[in-house]
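Engineer: when you get a sec, could you give me coordinates for this:
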Amino acid sequence: MTTATSPHAPTQRPDDLPAAIRETKAQLRAQLGGPAGVKAAFREVEAFVEERVKEIEEYNARGESIWPEINYDDIAAGNISEEFKEKVRRYGVLVVRNHFPREQALEFDRELVDYVDVNDFDAQYRGPGDDFFGTLAASRPEIFPIYWSRPQMQARQSERTAKVQAFLNHRWKFESEGVKWFDPDQDSMYPDRIRRRPPGTNSSGLGAHTDSGAVERWLLPAYQKVFQDVFSGNFANYDPWDAAHRTEVNEYEGGSTMCSAFRTFQGWTALSDQQRDQGVLATVPIPEAMAYILLRALQDDVAEDDLCGAAPSRVLAVNEQWHPLLMRGLTNIPDLQAGDSVWWHADIVHAVDPIEDQQGWGNVMYIPAAPMCDKNKAYSKQVAEHFLNGTSPDDFPAEDYEVDWQDRFTTADLNEIGRRGLGLD
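Structural biologist: Next up, the predicted model:
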């Protein structure tokens, strides 16, 4: 068993992107056996997704949540049935109840308010630093470009978070093709921002999309290896939980926001109680839906130099024009208490519901599962430098608000989990 290695720098995008798309589409169509093979492959995936969407619609019609839920104490005790594990793999989403005790999460929230206030963030704020969601119909969520507060770092290096991340990482096939693609029991620390949305907010939400690669999913050789069963008409063999080659992919350079790490799950932890009808996260809980997105772009009603609107340095948008079947499957998270965390497989389509006159706060801190591998280890070294300097991580705009801030988390505050996650041990 060997350990996976990969390049880490962003990949240079083609000088002539439309030509590259035309060439790649011709190549992929040939692999699928020409026009008839392309249509047959898509019909197979479409039928699979249709059945899953019907299942989601049945849950929604009953007013039930399809999201698997588990209490943190059961994860910590290993009290997890095989049936529950399979449910997580089927839907690709999970709610962890009491990830942090409710009062601790509310205290995190209070500390974040103090951190922002004592450093007079409102007077310094210069507005959004990126246009990553620029292709989506959305009003920008209330994202604060803050990374190094005590609550965020304490949550990232918490033993409770480490146990949840390990549980999630173990849902993946992390050894295949004679390679160990990542260490499921050791996460790298991937710093992200916070969201604070006050009561009374009106927001058009955030359109359906996936992250971590847009046109790259068709054009780059490493992604073609990840989806080789999809692109060769062997959908029955496609396993969205096989990590093979996923740690080898990179995104095209040039964007102000991207993801330089491999994440098994994206996630956030609630810092306030949140009702499922108050502008919350919605997903299409079908991990295999990426196969539908990829093959949809190869159909003959899509222009030869187009991939259903996908563009470099943007999220991969999902919409009614090209993906009406997937849009039927959007379903909201259940009601949450402060301290609960929500997680979704890296390929899962997700969105944020619109809201008028939001009732209560909508506050979260973004913490994913990003297991240690060669790719993530390299990014962790960069993260550690930014942590020491109080600057913004490389995957986000260089806004650097926290350089001179009071009460920033320091190296003296790191525990063993934090030091390992930053690659300092």
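
Engineer: switch to C-alpha atoms for all contacts and neighbour counts from now on
Structural biologist: Fine.

Engineer: tally of neighbours for the closest residue to Gly279 other than its chain neighbours?
Structural biologist: Leaving out its chain neighbours, the residue that sits closest to Gly279 by C-alpha to C-alpha, 6 or more residues apart in numbering is Asp353, at 4.4 Å. Residues within reach of Asp353, counting by other C-alpha atoms under 10 Å, total 22.

Engineer: now do Asp353 against Gly329, distance only.
Structural biologist: Asp353 sits 14 Å away from Gly329, going by C-alpha to C-alpha, to the nearest Å.

Engineer: do Gln359 as well
Structural biologist: Per C-alpha to C-alpha, Gln359 is found 25 Å from Gly329.

Engineer: who's more crowded, these two?
Structural biologist: Taking other C-alpha under 10 Å, Gln359 and Gly329 do not tie; Gly329 has more neighbours (23 against 16).

Engineer: give the contact list for that one.
Structural biologist: With contacts defined as C-alpha atoms under 8 Å, 6 or more residues apart in numbering, Gly329 is in contact with 53-54, 56-57, 283-285.

Engineer: can you do 7 Å?
Structural biologist: Gly329 sits next to 53, 56-57, 284 when contact means C-alpha atoms under 7 Å, 6 or more residues apart in numbering.

Engineer: that one and Lys180: what is the separation?
Structural biologist: 34 Å.

Engineer: what's the answer for His99, then?
Structural biologist: His99 is 29 Å from Lys180, by C-alpha to C-alpha.

Engineer: quick check: Val249 touching Ala222?
Structural biologist: Yes. Contact criterion C-alpha atoms under 7 Å: Val249 and Ala222 qualify, at 5.4 Å.

Engineer: compare those two (neighbour count), which wins?
Structural biologist: Per other C-alpha under 10 Å, whichever of Val249 and Ala222 has more neighbours is Val249, with 26 against 20.

Engineer: please state the offset of stretch 24-36 from the chain centre?
Structural biologist: Centroid separation for stretch 24-36 versus its chain: 29 Å, with C-alpha atoms, centre = their mean, to the nearest Å.

Engineer: err, stretch 162-176, not the other one
Structural biologist: Relative to its parent chain, stretch 162-176 has a centroid offset of 15 Å by C-alpha atoms, centre = their mean.

Engineer: what do you get for stretch 259-271?
Structural biologist: 5 Å.

Engineer: now swap in stretch 338-358 and tell me
Structural biologist: From the chain centre to the centre of stretch 338-358 is a distance of 11 Å (C-alpha atoms, centre = their mean).

Engineer: ditto for stretch 189-196
Structural biologist: With C-alpha atoms, centre = their mean as the basis, stretch 189-196 stands 12 Å off its chain's centre.

Engineer: ok, stretch 388-401 next?
Structural biologist: The chain centre lies 20 Å from the centre of stretch 388-401; the measure is C-alpha atoms, centre = their mean.

Engineer: please generate a structure for the following sequence too, so the two can be compared:
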Amino acid sequence: MMEGFSSVLPERFLDLKKELVNNGEAQERLTQAWNEILANLETMTKEAIETGPEIIPQIDFSEIDSLSSEKLADIKRRGGVVIRNVVDDAEALRWTDSLREYVKVNPVDGLPLDNKQFFMLYWTQSQVRARSHPNVLKVSTWLNTLYGAPDGNIPEGVHLDQPLSYADRFRIRHAGGRWNDHKPHIDGGSIERWEDDEFRNCFAEILQGDWRKHNPYNITNRLNAKSSLYGRPNQSSVFRTFQGWLALSETGPGEGTLKLFPDVLLSNAYLILRPFFRPVEQPVSSDPLDPQNWKFDISTTEFPGIYTGEGGGFYGPRLSSATHPHMRIDEVMTSIPKVWPGDMVFWHCDVVHSVEPEHVGKNDSAAIYIPAVPSTPANREYLERQRQAFLRGVPPPDFPQVKDESEGEKPHQGNGVVSDISGDGRRAMGFEVSVGA
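Structural biologist: Sure thing, here's the model as predicted:
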């Protein structure tokens, strides 16, 4: 258990459990689904361990408009992809050099405090230019269009072919040392996955026992899902189809890179049903993961991996071998394949991900965080507030705020300005009105 956090949730969450599944028919359906999910997890676990990083799909930027249906299906099932050669190596390295100079000459906020490597910066020239790069925007559009609606009719006001720019941070991680703050987790919502009606509807088939029918790429309920009911800082209120980053260095497994759980369907199915099952008091077999050693139970407020924390709000999902044992997190979390400057890495908004705690390489591991964000009514509303933050040089709305502009990036040397935003990047940043908005 993390210090200052508790897995004991308010009593209303016991009522929520009962409201969702409190009848005999539901218990029977969900128990059957649970047992099927456990069997499939076992098979997938063996595949992931045997395959290693190559289980994460890899494509070249030049291929995105001509991928086979089999490759697309693999990308969607894994929930992650490495896209090579999105930006020219030389340009990516220039951005790296510029960021190094920026943090050298400016008083910047970052972690760890005694050796800053993860920077709470959003508006450097490198970041602004990277987000508006035409290839980055094209990749974002392609990722957004992997989503759709069951009837083929995208809701009014939604434009998957019009990417928006979401300002996030960057890292320049040094070799050696240890990072412990990015253990397996999912962003973009905590208890909201069960508590918020619209967010919960994204997983309706799972809660009905028809887990194989769950489509992680159904955009319909995502649009109005409230991923931040409690306004906790660093909790994205924007719908990101994929989270992602642009590599600014050569980084391979073991060098502080990203790790993914490579099956978004299975992880969603298990995660959503996990609160309704617990180990039996008297095990039937010696294997704690044996389905016979687990039973349907809605007698507690616990939602494994969800925690209350100091200051209010809910944290998680944070997954471990203790909270989600059948996912065998310690074995299955897979390092992404080696990347080079200008490559991009993306993972579906529901994918369990982490950062390797150790960097045993010799060089820095650097990346700018750039997700894929579609044009939706709620996202466009956020974009206008973000645009104002950019012009003022203060953190974007989803991130911890400063008292005034003097505490933001405005006084720094090397900030991005409007003229650094190129082409379609102006629309993505809210400086031109989107068609049909």
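
Engineer: which ones are touching the residue nearest to Gly279 of structure 1?
Structural biologist: Counting by C-alpha under 7 Å, 6+ apart, Asp353 of structure 1 makes contact with 205-206, 279-282.

Engineer: how near is it to Leu336 of structure 1?
Structural biologist: Using C-alpha to C-alpha, Asp353 of structure 1 is found at 15 Å from Leu336 of structure 1.

Engineer: picking that back up, what's the residue nearest to Gly279 of structure 1 aligned with over in structure 2?
Structural biologist: Alignment note (TM-score structural alignment): Asp353 of structure 1 maps to Glu356 of structure 2.

Engineer: ok, its match to His159 of structure 2 distance?
Structural biologist: Look at Glu356 of structure 2 and His159 of structure 2: by C-alpha to C-alpha, they are 35 Å apart.

Engineer: which element is the alignment partner in structure 1 of Glu36 of structure 2 on?
Structural biologist: Superposed on structure 1 with TM-score structural alignment, Glu36 of structure 2 falls opposite Glu44. Counting by DSSP states H and E, the element that carries Glu44 of structure 1 is helix 34-61.

Engineer: which other helices and strands contact that helix?
Structural biologist: Under the contact criterion of 3 or more C-alpha pairs under 7 Å, 6 or more residues apart in numbering; DSSP states H and E, helix 34-61 of structure 1 touches helix 289-296.

Engineer: again, 8 Å this time
Structural biologist: Using 3 or more C-alpha pairs under 8 Å, 6 or more residues apart in numbering; DSSP states H and E as the contact test, the elements touching helix 34-61 of structure 1 are helix 17-31, helix 289-296, helix 324-328.

Engineer: the first one against structure 2, how far on average?
Structural biologist: Okay, so that is helix 17-31 of structure 1. For helix 17-31 of structure 1, the mean deviation from structure 2 after alignment is 1.9 Å (mean C-alpha distance after the TM-score superposition for structure 1).

Engineer: buried ones in that helix?
Structural biologist: For helix 17-31 of structure 1, a neighbour-count test (16 or more other C-alpha atoms under 10 Å) marks 17, 21, 24-25, 28-29 as buried.

Engineer: which residue packs closest to Ile56 of structure 1, ignoring adjacent ones?
Structural biologist: What sits nearest to Ile56 of structure 1 in space, not counting adjacent residues and going by C-alpha to C-alpha, 6+ apart, is Gly329, at 6.1 Å.

Engineer: if you skip the residues just before and after it, what's nearest to the residue nearest the centre of structure 1?
Structural biologist: Centroid-nearest residue in structure 1: Gln266, 3.5 Å away (criterion: C-alpha atoms, centre = their mean). For Gln266 of structure 1, ignoring the flanking residues on the chain, the nearest one in space by C-alpha to C-alpha, 6+ apart is Pro368 at 4.4 Å.

Engineer: what's the answer for Glu175 of structure 1, then?
Structural biologist: Closest to Glu175 of structure 1 by C-alpha to C-alpha, 6+ apart is Trp181, at 6.0 Å.

Engineer: the one you found contacts Thr247, correct?
Structural biologist: Yes. When contacts are counted by C-alpha atoms under 8 Å, Trp181 of structure 1 is listed as touching Thr247 (6.7 Å).

Engineer: tell me the counterpart of Phe396 of structure 1 in structure 2.
Structural biologist: In structure 2, Phe396 of structure 1 lines up with Phe399, judged by TM-score structural alignment.

Engineer: can I assume that match is in contact with Val238?
Structural biologist: No. Here Phe399 of structure 2 lies out of contact with Val238, judged by C-alpha under 8 Å, at a distance of 11.9 Å.

Engineer: more neighbours: the two, which one.
Structural biologist: Higher neighbour count among Phe399 of structure 2 and Val238: Val238, with 23 against 18, using other C-alpha under 10 Å.

Engineer: so what does that one match up with in structure 1?
Structural biologist: So Val238 of structure 2 corresponds to Ala261, using TM-score structural alignment.

Engineer: cool, Leu229 of structure 2 as well?
Structural biologist: Per TM-score structural alignment, Leu229 of structure 2 is aligned with Tyr252.

Engineer: tell me which residues touch the closest residue to Gly200 of structure 1 other than its chain neighbours, please.
Structural biologist: Distance criterion C-alpha to C-alpha, 6+ apart; nearest residue to Gly200 of structure 1, sequence neighbours excluded, is Asp357 at 4.0 Å. Contact partners of Asp357 of structure 1, counting by C-alpha under 8 Å, 6+ apart, are 199-202.

Engineer: one more time with 6 Å
Structural biologist: 200-202 (C-alpha atoms under 6 Å, 6 or more residues apart in numbering).

Engineer: export the residues you listed as TSV, with columns for distance to Phe235 of structure 1, neighbour count and secondary structure.
Structural biologist: Shown next, in TSV, are the contacts of Asp357 of structure 1 (distance: C-alpha to C-alpha, whole Å; neighbours: other C-alpha atoms under 10 Å; DSSP: H, G, I helix; E, B strand; the rest coil):
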residue	distance to Phe235 of structure 1	neighbour count	secondary structure
Gly200	46	13	coil
Thr201	43	18	coil
Asn202	42	15	coil
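
Engineer: picking that back up, which non-adjacent residue is nearest the match of Glu36 of structure 2?
Structural biologist: Phe235 (7.7 Å).

Engineer: translate the one you found into the numbering of structure 2.
Structural biologist: With TM-score structural alignment as the criterion, the equivalent of Phe235 of structure 1 in structure 2 is Trp211.

Engineer: now the strands: where do they sit in the stretch 51-200 of structure 1?
Structural biologist: Using DSSP state E, counting those that start in this stretch, the strands of the stretch 51-200 of structure 1 run over residues 69-71, 93-97, 143-144, 175-176, 179-180, 183-187, 194-197.

Engineer: good, wrapping up.
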